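Q: Got a sequence here, can you model it:
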Amino acid sequence: MGRNEEAYTALDRLRNPKPQSELNKQRVGMELSEIYFSHETGLGPERVSFRELVKEWFCARVKGIARTPHRRIHPLSFSVFLHTMYQCTGINFIMLSLPSLAESDEALSDPLVIALVFSFVRLCATPMYMLIFRKLGQRRTLFFGGLVVSSCHFLTAIVGMAVGLTHEEFVVNRVQLVFMALLLFLVASSWAPAVWIITGEIPCTATRSRDIGISAGVHWLWAVFASVYTPYLIEIEWVRRSAIFLLFAFLSLGSCLFAYYFVPETSRLFLEYIEVIIQESDPRVTREWKPSDTFGWRRDPRTEVKHCRVPRVRKRWTSLRE
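A: A predicted model of the protein is given here:
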């Protein structure tokens, strides 16, 4: 900003190539004001230090974030917790424990065969996310995806308990491998792509790169932690067969609750409106949210625009109300 007169002249020449009425000139000023306020909203709050971030996790006041009746969370904290909930689905443990489980099956004892089979499963699952996202949106995709993943973990644990009740260990291994492949398919078609998309949309423009970098670092930190504890867990038969899947079943239910209470519906929204919806709306009702006005709904001293109301934007953001 700063060169407001030149910006107004350029926008007026673009919108009105011929002399127009005063009303059209006022609309140009309103549009310039809208551009300024959307840019200002996109910048978002000031940078949040790690010390302030820890304070926020303990419900303390964070600089630049006002306290409101609704329980809200800073975008950086939200991104970190979302990646943590993604790891609670048990995806890393499944990927690391597959070779040891498949060793008892001669047909899948080759690590290359295992890698090819389950890579093909993930490859086929990822395009399914685009279809699910169009029907359900981000929020419902995470919620229902977590429910189905939790159910699949429970079934895998039940099958693992059958090892001590039957001598058909070969059959049990095959059934568990099928359920684990189904788990990979479910996570790859719901949580895996949605988490990275949402964490890229939630942060404000001024801090997006830093927030995404920190949340991605937390993601890989959990992956390293999983690679450390997995070799010890798979050495214990009852843990490898059933106990760990029961644990991840309950953790997946926790991921569902996190998606229900904290994840807003960001599909079909501009990035500026995502910043507004985090500050103003309860995530549980964001699917029905639509703005009552635009960013230019006030006087802008930089562009000398009068206090005036601009048309509301429809829910699907495709056109303006006349």
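
Q: From here on, just use CA atoms for contacts and neighbour counts.
A: Noted.

Q: Quick check: residue 111 touching residue 100?
A: No - checked against C-alpha atoms under 8 Å, the pair residue 111 and residue 100 is beyond contact range at 9.8 Å.

Q: wait, residue 208 sits on residue 200?
A: Yes - the pair residue 208 / residue 200 is scored as a contact, 7.2 Å apart, by C-alpha under 8 Å.

Q: Going by secondary structure, residue 119 is in what exactly?
A: helix 111-161 (DSSP states H and E).

Q: Overlap of the contact sets of residue 111 and residue 100?
A: Residues touching both residue 111 and residue 100 by C-alpha atoms under 8 Å, 6 or more residues apart in numbering: none at all.

Q: Give me the contact list for stretch 235-244.
A: Outside stretch 235-244, the residues touching it (C-alpha under 8 Å, 6+ apart) are 156-161, 233-234.

Q: ok, residue 272 - how many residues close by?
A: 21 (other C-alpha atoms under 10 Å).

Q: isn't there a strand covering it?
A: No - Residue 272 sits outside any strand when classified using DSSP: H, G, I helix; E, B strand; the rest coil, being helix.

Q: Against residue 83, how distant is it?
A: Look at residue 272 and residue 83: by C-alpha to C-alpha, to the nearest Å, they are 23 Å apart.

Q: any idea how far the residue minimising distance to the centre of the chain is from residue 224?
A: The residue lying closest to the centre of the chain (C-alpha atoms, centre = their mean) is residue 198, at 3.0 Å. Remark: distance between residue 198 and residue 224 (C-alpha to C-alpha) = 23 Å.

Q: from what I can see, residue 104 looks like it's in a helix, true?
A: No - Residue 104: not assigned to a helix; according to three-state DSSP it is coil.

Q: Here is a second sequence; please produce its structure as well for comparison:
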Amino acid sequence: MFFRWRTMFYIASVPGVVLALGMEFAVDSPRWLCKVGMLNDAKAVIGNLWGESEVDKAIQEFQSVIKNDGSDLDSQWLELLEEPHSRVTFIGGALFMLQQFAGINGVLYFSSLTFQDVGITDGALPSLFVGITNFAGALCASYLMDKQGRKQLLIGSYTGMAVSMFLVVCAISLPLDEDLGHNLSILGTLLYMFSFAIGAGPVTGLIIPELSSSRTRGKIMGFSFCVHWVCNFMVGLFFLDLVEMFGVAPVYAGFGGVSLLSALFAYYFIVETKGRSLEEIEMSMNSNYQAGDK
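A: I've put the predicted structure just below:
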């Protein structure tokens, strides 16, 4: 056992080392280069990344946003209460709150509990399937993100999570054949993880900075991730107590209900950002830009 946990930590350190080495080959952000006056360097990066035909348009958009927004170092936390920043702050906090209360960490941390409740005592193999499914979903998300759009992926993801939770509830609550109940529970859990991985997980972390202005992006992300970790902590703290009080089926039914609420929230509040630059998104959400363009 002593050897196993050490080996696990050694393996977990490998991605961090690879990422640190890979960052040595990353280029500076053209937006930052433009902000500090290094226009030639910014043009070179834009030309390499997006093509020479996009250089002039991108530089013009960068300079327009910088001129209107000012520096992010000059922004204040109270600006998050003002439009248009308050709208994005609300969306960011709500998205992360709904993401956590939809039960992802309850299902991920305690997935073996679901299988045990329907009579599957060996949780190692199902947990392995959960991890593989999560990875497969993330690969699909990387392909679908710019094909289907952020909003559509969020709606589809949360709808799939709701259906998955109700499948697990049926497997636990209904008087089904034992083998059918086992298979339905496994199917529901794996479908839940896959649905989360293609939308609710990656899109939530991507769309908030896309919607944020350059002036307040750091503060909005800081606030949103604070909400994320507080809700994460609450789910981890109270999940087992809730299961002990009410049982797995009612708790998972609650997760399914929150997932449906999240799909509705995405439908009514999320702005599609697919195929649009950060500057285009910011100008469309800020009335000051729109007024200046007329």
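
Q: Counterpart of the residue nearest to the centre of structure 1 over in structure 2?
A: Here residue 198 of structure 1 is matched to residue 207 in structure 2, going by TM-score structural alignment.

Q: what's the helix or strand harbouring its match packed up against?
A: Taking DSSP H and E as the criterion, residue 207 of structure 2 maps to helix 202-211. Contacts defined by 3 or more C-alpha pairs under 8 Å, 6 or more residues apart in numbering; DSSP states H and E place helix 202-211 of structure 2 against helix 85-101, helix 124-148, helix 150-173, helix 217-246, helix 278-285.

Q: Which one of those lies nearest to residue 269 of structure 2?
A: Residue 269 of structure 2 lies closest, by C-alpha to C-alpha, to one member of those: helix 85-101, at 7.3 Å.

Q: Can you tell me which of the helices and strands packed on helix 202-211 of structure 2 is most buried?
A: helix 150-173 (a mean of 24; mean count of other C-alpha atoms under 10 Å).

Q: whereabouts in structure 1 does it align?
A: Under TM-score structural alignment, helix 150-173 of structure 2 corresponds to residues 138-161 of structure 1.

Q: tell me the secondary structure for residue 265 of structure 1?
A: coil.

Q: check contacts around the aligned partner of it in structure 2.
A: For residue 265 of structure 1, the aligned position in structure 2 is residue 272, judged by TM-score structural alignment. Residue 272 of structure 2 makes contacts with 149-151, as judged by C-alpha under 8 Å, 6+ apart.

Q: Return those of these that are likewise in contact in structure 1.
A: Counting by both residues aligned by TM-score structural alignment, their matches' C-alpha atoms under 8 Å, structure 1 reproduces these contacts from the contacts of residue 272 of structure 2: 149-151.

Q: Could you tell me how many residues sit around residue 100 of structure 1?
A: 15.

Q: list the contacts for it?
A: residue 234.

Q: Per the alignment, it pairs with which residue of structure 2?
A: Per TM-score structural alignment, residue 100 of structure 1 is aligned with residue 113.

Q: Same question for whichever strand or helix holds its match: list its buried residues.
A: According to DSSP H and E, residue 113 of structure 2 maps onto helix 111-117. Across helix 111-117 of structure 2, burial judged by 16 or more other C-alpha atoms under 10 Å covers 111-115, 117.

Q: What's the average distance for it when superposed on structure 1?
A: Compared with structure 1 after the fit, helix 111-117 of structure 2 shows a mean deviation of 3.0 Å (mean C-alpha distance after the TM-score superposition for structure 1).

Q: ok, average deviation of the helix holding residue 207 of structure 2 from structure 1?
A: With mean C-alpha distance after the TM-score superposition for structure 1, helix 202-211 of structure 2 departs from structure 1 by a mean of 1.1 Å once superposed.

Q: got a list of contacts for that helix?
A: 88, 91-92, 95-96, 138, 141, 145, 150, 153-154, 217, 220-221, 271, 273, 278, 281-282.

Q: next one: that helix to chain centre, how far?
A: Using C-alpha atoms, centre = their mean, to the nearest Å, the mean C-alpha position of helix 202-211 of structure 2 is found 7 Å from that of the whole chain.

Q: Kindly report the same for stretch 278-285 of structure 2.
A: 21 Å.

Q: again, but for stretch 173-191 of structure 2
A: 28 Å.

Q: Identify each buried residue in that stretch, please.
A: Residues of stretch 173-191 of structure 2 classed as buried by neighbour count (16+ other C-alpha under 10 Å): 181-182, 184-186, 188-191.

Q: Check these and tell me the two furthest apart.
A: 181 and 191 (15.1 Å).
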